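S.K.: Make a model of this:
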Amino acid sequence: MQTVVGVAVVRDGLVLAAYRPDGGWEFPGGKVEPGETDEQAAVREIREELDLEIKVGDSLGPGVDISADYRLHVYLATAVAGDPVLREHSELRWFAPSELDENDWLEPDRPFVRALRKQL
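M.R.: Take a look at the predicted model:
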């Protein structure tokens, strides 16, 4: 099973989310390449997708199966340089913790939204 990393990027108490045209908010990220750790993949994916530099922190819980082939792991991260650039999604938004309604998120991301709310 291949690992996909999502990244809950936090800056000034707000969480960055990306909107997928096919139906909901998600934590940006992507596939872990062979030879990469989850953390290395998170840094690379956020740099490629958003032109943002991050420092990866703790996992937000156990992985969630997306399909028979992919498992999602989401990590907390701090934005350390840059401003996010919209490249692969239809919208980017910074959410306050009180605005994080898991029903607006893609199904695999929802348990991580709950975990994130408890930590912020």
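S.K.: drop to CA atoms for contacts and neighbour counts, all remaining ones
M.R.: OK.
S.K.: Tell me the helices and strands packed up against the lengthiest strand in the chain.
M.R.: The longest strand of the chain (DSSP state E) is strand 70-81. Where contact means 3 or more C-alpha pairs under 8 Å, 6 or more residues apart in numbering; DSSP states H and E, strand 70-81 is packed against strand 2-11, strand 53-59, strand 64-65.
S.K.: Out of the ones you listed, which is closest to residue 82?
M.R.: strand 53-59 (6.3 Å; C-alpha to C-alpha).
S.K.: re the thing from before, residue 74 is nearest to which of the helices and strands packed on strand 70-81?
M.R.: strand 2-11 (4.4 Å).
S.K.: Check which helices and strands the closest one is in contact with.
M.R.: Against strand 2-11 (3+ C-alpha pairs under 8 Å, 6+ apart) you get strand 14-20, strand 29-31, helix 38-50, strand 70-81.
S.K.: how big is the angle separating it from helix 38-50?
M.R.: Strand 2-11 runs at 70 degrees relative to helix 38-50, counting by axes from the mean of the first three to the mean of the last three C-alpha atoms, to 10 degrees.
S.K.: To check against the first, give me the structure of this:
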Amino acid sequence: MSAVEHAPGRQPVEVAVGVLIDREGRFLLTSRPDGKVYAGYWEFPGGKLEAGETVEQALRRELHEELGITIGAAHPWKIEMFDYPHALVRLHFCKVYDWSGEFEMRERQSMAWQALPVSVQPVLPGTVPVLRWFAEERGFDGPTHAA
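M.R.: Here you go, the predicted structure:
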């Protein structure tokens, strides 16, 4: 698995990812539900763009479907290509500071508000770069997660 190199000829899957940040600066991680690839791994919530959707539209739909919340503005942050054995994905990370509604784990996943270093494990490989970006932004020096 690599964040940079990927097999030629594979079409990337476009994925909108929500980096929800609360008033204390913590960020939300959710576990991948049973039956999905990497079940039990922790990640930032989101999902695939459907035909004709923008990143923000997909993020609104996915977070409502998965978590039962309605988000305010999605602030585009970073884009990272990640090559998993099952799919090449282009992850569109957006910071979200405002949402409404009660969190409902509609896919029977778990959720956890985290700070660095994160206490949940295992962390999905595509999530690790985001933890490093947070460390850089916040001046955090040390491991971001358990290996």
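S.K.: Quantify their similarity with the TM-score.
M.R.: With the length set by TM-score structural alignment, normalised by the length of structure 1, the two chains reach a TM-score of 0.82; 119 aligned residues with a C-alpha RMSD of 2.3 Å.
S.K.: so who does the residue nearest to the spatial centre of structure 2 touch?
M.R.: By C-alpha atoms, centre = their mean, structure 2 has its centre lying nearest to residue 44, at 2.4 Å. Residue 44 of structure 2 makes contacts with 17-19, 28-30, 127, as judged by C-alpha atoms under 8 Å, 6 or more residues apart in numbering.
S.K.: Counting neighbours, which of those comes out on top?
M.R.: residue 18 (30 neighbours; other C-alpha atoms under 10 Å).
S.K.: Which residue in structure 1 aligns with it?
M.R.: Aligning on TM-score structural alignment places residue 18 of structure 2 opposite residue 7 in structure 1.
S.K.: Next, the contact list for that match, please.
M.R.: 27-29, 42, 46, 74-77.
S.K.: Let's verify the equivalent of residue 128 of structure 2 over in structure 1: helix, strand, or coil?
M.R.: Aligned counterpart of residue 128 of structure 2 in structure 1: residue 110 (TM-score structural alignment). Going by DSSP: H, G, I helix; E, B strand; the rest coil, the secondary structure assigned to residue 110 of structure 1 is helix.
S.K.: residue range for stretch 25-37 of structure 1 in structure 2?
M.R.: The alignment places stretch 25-37 of structure 1 over residues 42-54 of structure 2 (TM-score structural alignment).
S.K.: residues of that stretch that come out buried?
M.R.: 42-49 (16 or more other C-alpha atoms under 10 Å).
S.K.: Endpoints of stretch 94-106 of structure 1, how far apart?
M.R.: 17 Å (C-alpha to C-alpha, to the nearest Å).
S.K.: what does that stretch contact?
M.R.: Outside stretch 94-106 of structure 1, the residues that touch it by C-alpha under 8 Å, 6+ apart are 13-17, 23-26, 110-111, 113-114, 117, 120.
S.K.: For residue 120 of structure 2, see how far away the closest residue to residue 73 of structure 2 other than its chain neighbours is.
M.R.: What sits nearest to residue 73 of structure 2 in space, not counting adjacent residues and going by C-alpha to C-alpha, 6 or more residues apart in numbering, is residue 96, at 6.5 Å. According to C-alpha to C-alpha, residue 96 of structure 2 stands 21 Å off from residue 120 of structure 2.
S.K.: The counterpart of residue 63 of structure 1 in structure 2: neighbour count?
M.R.: Superposed on structure 2 with TM-score structural alignment, residue 63 of structure 1 falls opposite residue 81. For residue 81 of structure 2, the neighbour count with other C-alpha under 10 Å is 20.
S.K.: From what I see, residue 81 of structure 2 and residue 90 are in contact.
M.R.: Yes - the pair residue 81 of structure 2 and residue 90 passes the contact test of C-alpha atoms under 8 Å, sitting 4.4 Å apart.
S.K.: Could you count how many residues lie near residue 5 of structure 1?
M.R.: Around residue 5 of structure 1 there are 26 residues (other C-alpha under 10 Å).
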